[in-house]
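J.: next come a sequence and a model predicted from it.
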Amino acid sequence: MADHQQRSGRRGQGELEVLVLSALRESDGPATAGWVQERLGGDLAYTTVITILTRLLAKGAVTRERSGRSFAWTPASDEAGLAAHRMRRVLDGESDREAVLASFVTGLGPDDERLLRELLDQSRGEGDGED
């Protein structure tokens, strides 16, 4: 029971992922797990940082390259790109894509709907090639 109470004060996995990604975005280039741990104030165990980075790698949110005996980590894209990636993953997990997209679009406010129409029109224009 005491362990449960102790855990309730901890940050959730999603919050930790956001913190780690934010730290990586602050770096001037690929960063090691040790650098991320230090940047976050050292209150996370090194193994926790590695676990979070590994989860982010599996989600496609970060990339890594060999750096000596360890790895250097880089965000795969900016925040908008990561949000879009999450949206695609949710959509890919559903059996009725059309229903999900229809529900999403009908739930948009007028400004978002207008923006989506503009973006779709731009996308079509870019895909046309020469007219």
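T.: Okay, I see it.

J.: hey, let's count contacts and neighbours off CA atoms from now on
T.: Fine.

J.: any idea how far stretch 111-129 is from the chain center?
T.: 24 Å (Cα atoms, centre = their mean, to the nearest Å).

J.: burial count for T32?
T.: 22 (other Cα atoms under 10 Å).

J.: so how far is D128 from it?
T.: 43 Å (Cα to Cα, to the nearest Å).

J.: could you look up the SS state of W73?
T.: State at W73, reduced to three classes by DSSP: H, G, I helix; E, B strand; the rest coil: strand.

J.: just say helix, strand or coil for the residue nearest to it when sequence neighbours are not counted.
T.: Closest residue to W73 in three dimensions, ignoring its sequence neighbours and counting by Cα to Cα, 6 or more residues apart in numbering: R64, at 4.4 Å. Under three-state DSSP, the three-state class of R64 is strand.

J.: pretty sure R64 contacts A76?
T.: No - using Cα atoms under 8 Å, R64 is not in contact with A76; the gap is 9.3 Å.

J.: related to what we said a few turns ago, how many residues are close by the residue nearest to W73?
T.: R64: 18 surrounding residues under other Cα under 10 Å.

J.: quick one, what contacts it?
T.: Neighbouring residues of R64 by Cα atoms under 8 Å, 6 or more residues apart in numbering: P30, L57, F71, A72, W73, T74.

J.: another structure for you, compare them:
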Amino acid sequence: MRRLGDLEAEIMDRLWRWCRPATVREIVDDINRTRPVAYTTVMTVADILHRKGLLRREKTGRAWLYEPRRSREEYTAGLMQDALGRTDNRQGALQRFVEHMSPEDVSALAAALRAAGYMCDDADGPGTPG
């Protein structure tokens, strides 16, 4: 999975925040509040995101309604899994990653591992997923 380009990220960010399908016109109007962008440029990038499988679209009248196929969290997890898959030393990569985490992120990671069944709340050590 490839990281999003700047305009791709702007489009996806809006759709993730809005939690509803939107037209290219809505996206363009929102982006134009902070910087100018052409309707055709956003339309082209939305079509590219659709062809990449990141957006689904449905025709309503003459316009397409776009919405994300995956949540922001699912997309981020995919990037992390892809990055981890690019190393021959997963343990080393994970160790370096954790070493640079804030205490809040370490707590969030521990909570995620517990929720996935990989850790117990007591001192028994790691669990098995399930």
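T.: On my side now, so go ahead. On a predicted model such as this, the values are computed, not experimentally measured, just so you know.

J.: quick TM-score on the pair, please.
T.: The TM-score (TM-score structural alignment, normalised by the length of the second structure) is 0.61; 115 aligned residues with a Cα RMSD of 3.3 Å.

J.: just to revisit the earlier point, which of the contacts of R64 of the first structure has the largest number of neighbours?
T.: Of the contacts of R64 of the first structure, with other Cα under 10 Å as the count, W73 tops at 24 neighbours.

J.: ranges for the helices of the second structure?
T.: 6-18, 24-31, 39-51, 72-84, 90-99, 103-115 (DSSP state H).

J.: give me the mean distance between the fourth one and the first structure.
T.: Pointing back at helix 72-84 of the second structure there. Aligned to the first structure and superposed, helix 72-84 of the second structure gives a mean residue distance of 2.9 Å (mean Cα distance after the TM-score superposition for the first structure).

J.: buried stuff in that helix?
T.: Y75 (16 or more other Cα atoms under 10 Å).

J.: just checking, what packs against it?
T.: The contact analysis (3 or more Cα pairs under 8 Å, 6 or more residues apart in numbering; DSSP states H and E) places helix 72-84 of the second structure against helix 90-99.

J.: what's the burial count for L24 of the first structure?
T.: 22.

J.: can you find the partner of it in the second structure?
T.: In the second structure, the residue paired with L24 of the first structure is L15, using TM-score structural alignment.

J.: not counting sequence-adjacent ones, nearest residue to its match?
T.: Per Cα to Cα, 6+ apart, closest to L15 of the second structure is E67, 6.3 Å.

J.: measure the one you found to D6 of the second structure for me?
T.: The gap separating E67 of the second structure from D6 of the second structure is 18 Å, by Cα to Cα.

J.: number of residues surrounding S77 of the first structure?
T.: S77 of the first structure: 15 neighbours (other Cα under 10 Å).

J.: nearest residue to it other than its sequence neighbours?
T.: A61 (7.1 Å).

J.: hang on, the one you found packs against L82?
T.: Yes - the pair A61 of the first structure / L82 is scored as a contact, 6.3 Å apart, by Cα under 8 Å.

J.: where do the contact lists of these two overlap?
T.: A76.

J.: re the thing from before, ok, the contacts of R64 of the first structure in the second structure, which still hold?
T.: Mapped onto the second structure and checked by both residues aligned by TM-score structural alignment, their matches' Cα atoms under 8 Å, those keep the contacts L57, F71, A72, W73, T74.

J.: re earlier: ok, now which ones touch the match of L24 of the first structure?
T.: P21, A22, E67, P68.

J.: mind checking what the residue nearest to L15 of the second structure lines up with in the first structure?
T.: Using TM-score structural alignment, E67 of the second structure sits opposite T74 in the first structure.
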